[in-house]
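J.: Structure of the sequence below:
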Amino acid sequence: MKIFNTENIRQADNITISAQNLTSYELMERAANEAFLWIKKHFPDKETTFHVFCGQGNNGGDGLVIARLLHKDHYPVKVDVIEAAGKPSDDFKMALKNLIESGIEDNKGDSYSYEKGKLIYIDALFGIGFNRELPEAVKTVIEKINSCEGYVLSIDTPSGLFMDRPTTIAVKSDYVLTFQFPKLSFFLPGNSAFVDKIAILDIGLDKNFIANTPTHHYYTDRKEIAHRFRHVKPHAHKGTQGHAFIIGGSYGKIGAVCLSAKAALKSGCGLVTAYLPKCGYEVIQSYFPEAMAVTDGDTHIQKISFDGQPKAIGLGPGIGQHPETQQAVLNFLKLQTKPLVIDADALNILAQNKEALQYLPENTILTPHPKELERLMGSWNNDFDKLDKMKAFSTRYGVVLVAKDAHTLIVYRESVYVNATGNAALATGGSGDCLTGIITGLLAQGYPPADAAIVGVYLHGLTADIGVKETGTQAFTASDILHYLGKAYLKIESECRQK
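T.: Prediction:
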């Protein structure tokens, strides 16, 4: 799914109004109705009170229409129009007229009480066009919403959230009901306090405009994955499914290479070889009998040399930073031509020897967590600066960056893909080792590098989305990623059939 900037979204609105012979107010009614239907489905209890805070622009107009529809459907509704939140737009005035005629008045909400657990705040103060400092009166309202005991729904975007620069004060939303497109700001780490969950509501914007308007930002939902997913051919055998090498492990960290190697095989490749120190030989042979094993060194890898011809190589899980290991990694990279995934201490070795970046095969995949990313490319001022630096780094060295975080970003030159799956259950040791194995396995099966990264990250996150329903967040471990990987594949295959 494409992620558009504010200018593109406004263009989509205008073209839709023209192509579908609508007024802008009719489009407002359509959008607000979709939000109302979502709210009605998720909050069917007619004793739930809705307190709607509206600005005076078109986002406030959306809020007024939603309030009117809720009132018409016999929900208790209170409305506050915040006069400090902009000048009244024409569509806002029309929405307010219709609201008043429905029997609801702007009442400031000070003379009534709510039953705890049955209060929903609806935030419709500002939309995606907000681009100035908040007036003090509006800050007071936002602070009231943020300190409330009710559930908070934001319409299109949390009020106060900037689309193109860092935000300091905004509504802290439990759910954002956003129209037609996700917004890039929703997924940036610095905005995590303002956006918990999102629902993307289709409001029927012009399909030709959406299809034909270019963007560098994408949300990798199930439809995006369906375009990239490869089904296993009926005549496949282990020789056609690819051979993955996983190079890693050191004394005390053999589990990392075990997890990664097993993840590679369970991703669908035909053969997996683990290259690890001798202290891990018996461990991997007993833990994972399907793997072949090649050893070097007693407690850590001292050199990397093998006779096999893998289709893809994963380098780094548990490998450590012993001086001999560092030199072995650098020597290996100078001669490497195979598709490559680099993770963990292999990334830190690269960060300490940045001249080695020039030796990486084109489209090598790097999978850093935030500190590893900072060591690789330097610090950043904010999330937007970080994105610019990631794009520049990817372009300069010809690599695919998988920036692991709550919302993992895959950056390939100028393009940014925001992963749609995953949850806090993945914040556990070994999770990254499994991701390295999954991506390496997909590479070995012939996925192009960017697709291997995008599909691999999606699969990895989907295991947690499926698994937490049975294990809970706290008890989910990296081994559960492997356990639920098959169910993640089944879900993707089912969705592909429905496409």
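J.: From now on I want contacts and neighbour counts done on CA atoms only, so please keep to that.
T.: OK.
J.: Val257: what's it in contact with?
T.: 246-249, 274, 276, 317-318, 433 (C-alpha atoms under 8 Å, 6 or more residues apart in numbering).
J.: Strands of the stretch 51-200 of the chain, start to end?
T.: 77-81, 119-124, 151-155, 173-179, 195-201 (DSSP state E, counting those that start in this stretch).
J.: Export the ones you listed as CSV, with columns for distance to Gln56 and mean neighbour count.
T.: Formatted as CSV, the strands of the stretch 51-200 of the chain follow (distance: least, C-alpha to C-alpha, whole Å; neighbours: other C-alpha atoms under 10 Å):
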stretch, distance to Gln56, mean neighbour count
strand 77-81, 7, 21
strand 119-124, 9, 24
strand 151-155, 14, 25
strand 173-179, 19, 23
strand 195-201, 22, 17
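J.: what would the ones you listed look like in a markdown table with distance to Asn381?
T.: As requested, these are exported to a markdown table (distance: least, C-alpha to C-alpha, whole Å):
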| stretch | distance to Asn381 |
| --- | --- |
| strand 77-81 | 36 |
| strand 119-124 | 29 |
| strand 151-155 | 28 |
| strand 173-179 | 25 |
| strand 195-201 | 21 |
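J.: Would you do the same for the sequence below? I want to compare the two.
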Amino acid sequence: MKIFSKEQIYEGDQLTSKKQNITSTELMERAGIQIFNWLHIRMQGAQVPIHVFCGIGNNGGDGLVVARHLITHGYNVKTYVVNCSDKRTKDFLINYDLIKQTTKKWPDMLSCETDFPEIHKDDIIVDAVFGIGLNRPINDWVKSLFVHFKKSGAFTLAIDVPSGVYTDKAIEDENGVVWANYTLSFQSPKLIFFLPETAKFSIEWEVLDIGIDREFLITTETESELIGKNEVLPIYKPRKKFAHKGDFGHSLIIGGSYGKMGSALLSSRAALSIGAGLVTSFIPKIGYQIMQTAFPEGMVITDDNETMISDIKFDIEPTVIGLGIGMGTSTETASALEKFLKTNKKPLVIDADGLNIMSKKKALLKLLPEMSVLTPHPKELERLIGKWKDDFEKLKKAKAFSKKYNVVLVIKGANTITVYNEKLYVNTTGNPGMATAGTGDVLTGVITGLISQGYDALGAAIFGVYLHGKAADLAIEDLGYQSLIASYIIEALGEAYIDLFKQTEQPQVEAQEPDDKK
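T.: The predicted structure follows:
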């Protein structure tokens, strides 16, 4: 699913009005009806007090449409205009007049804290104060209103985005943002739903189809894309009847050190479990018996050093190499990695200490083969690209880093984001149970094993992140979050593959009239 920028959303609205021969007011009516339908289906006429807070821009106009339809369907509605400016949009004014024609209870004007209404915990708040067009700091009394929302404990539904959140820059004051329980986003999710600093302002979100021009949606290239089952299915490579292990490549996993052999073991097992034809582990001597016993399907090459990797030499021709997991950052290991990088021509997937060694000596990054895949967690990413002020700067730096070294950067997190050049691929699978030792090592093996089978580096990263998270999602159905460990994710990779061919995600509902008019 594409994630459109603010500018593209405006362009889509204008093009839709032109091609469908409708006014912007009619498009606003369509959007408001979709919000109303969402509420109407769930409330079924329940007389819970609904407080609709409308700004004086187009988001406020959407709110007025919602309030009008709620009123005409007999709901217990109170409407307010947050009078934060003397400027009003045309569509807001049109819908303000329409609601005054609908009810004798005209919207209350709020201009200061003394105007705030009483809101109870069992009430519902509809936030239509600011939309994606917000580009300036908000008034202090409006901040106080948002704090009033939060203190009430009422269920809060945000229209398009929680008010006070910018779509393209960081917020300045968390008190100046609506903390929504649910956000209904028009036509496309917003990138801010997936960034650590802004995702917290909406616990859940859903996309509503408001009938934006289909050609525009299909042909417009976006900087960000949301990755779900429908997006990874075209990446999947089915196996032919007469395939053999030689068709699926040879993965070499380089890692491990005294006390950290589990990292190399997890990566090696994951590479084979995801479908690599052969897997060899290059490890210190101390890990030989561990690896041969715990992973009988794999092959082992040992370093001459007993406890660490000190000289990377092997006599095989791997298809791809995954390295860095559990290898430590000793002087000997760092020297071995540098020597290896100077002669290596094979595709690489690099994680953990491999990244930490390169962070200390940035010149090593220039030795990476093109389209190497780097899989840092947040602290490793910081060491690579430098500190950032906020999530937007982090993504900007990550894109610049990817472009400079022509690498695929996998930023691990709740919504892992794969970065290549200027493009972001935001993953939708995974859960908090993955916040445990070894899950990153498994991801390294998964991506390595996919490249081994012939997937290109970017496709392997996107697909691997999805399957890794999906396996964890399937595993917690039996285990719960707290009991999930990395080994269980490996065991569930087969289920993740099988799940690809279960019923795919349903298409979004087309824009429609209120339920009682169908």
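J.: To which residue of the second structure is Leu201 of the first structure aligned?
T.: Using TM-score structural alignment, the partner of Leu201 of the first structure in the second structure is Leu208.
J.: In this structure that match contacts Ser185, no?
T.: Yes - at 6.1 Å, Leu208 of the second structure and Ser185 qualify as touching, with contact defined as C-alpha atoms under 8 Å.
J.: Where does stretch 471-482 of the second structure end up in the first structure?
T.: With TM-score structural alignment as the criterion, stretch 471-482 of the second structure aligns to 463-474.
J.: typed the wrong thing, it's stretch 146-164 of the second structure
T.: Going by TM-score structural alignment: stretch 146-164 of the second structure matches residues 142-160.
J.: Okay, now that stretch: how far is its last residue from its first?
T.: 9 Å (C-alpha to C-alpha, to the nearest Å).
J.: Residues contacting that stretch, please?
T.: 35, 59, 62-63, 116-128, 130, 134, 167, 169-179, 194-195.
J.: which parts of the match of stretch 471-482 of the second structure are buried?
T.: 463-468, 473 (16 or more other C-alpha atoms under 10 Å).
J.: out of those, which one sits closest to Ala425 of the first structure?
T.: Thr473 (4.6 Å; C-alpha to C-alpha).
J.: Ser24 of the second structure contacts Ser17, correct?
T.: Yes - in terms of C-alpha under 8 Å, Ser24 of the second structure counts as a neighbour of Ser17; the distance is 6.2 Å.
J.: related to what we said a few turns ago, to Phe186 of the first structure, which of the strands of the stretch 51-200 of the first structure lies closest?
T.: strand 195-201 (6.1 Å).
J.: can you give me how far that closest one is from the chain middle?
T.: 12 Å (C-alpha atoms, centre = their mean, to the nearest Å).
J.: Average offset of that strand relative to the second structure?
T.: With mean C-alpha distance after the TM-score superposition for the first structure, strand 195-201 of the first structure departs from the second structure by a mean of 2.2 Å once superposed.
J.: right, and the helix or strand after that strand?
T.: helix 207-212 (DSSP states H and E).
J.: does Gly441 of the first structure belong to a helix or a strand, and which?
T.: helix 431-444.
J.: Check which helices and strands the very next helix or strand once past that helix sits against.
T.: Per DSSP H and E, the first helix or strand lying C-terminal to helix 431-444 of the first structure is helix 449-471. The contact analysis (3 or more C-alpha pairs under 8 Å, 6 or more residues apart in numbering; DSSP states H and E) places helix 449-471 of the first structure against helix 222-228, strand 400-403, strand 409-412, strand 415-419, helix 431-444, helix 478-498.
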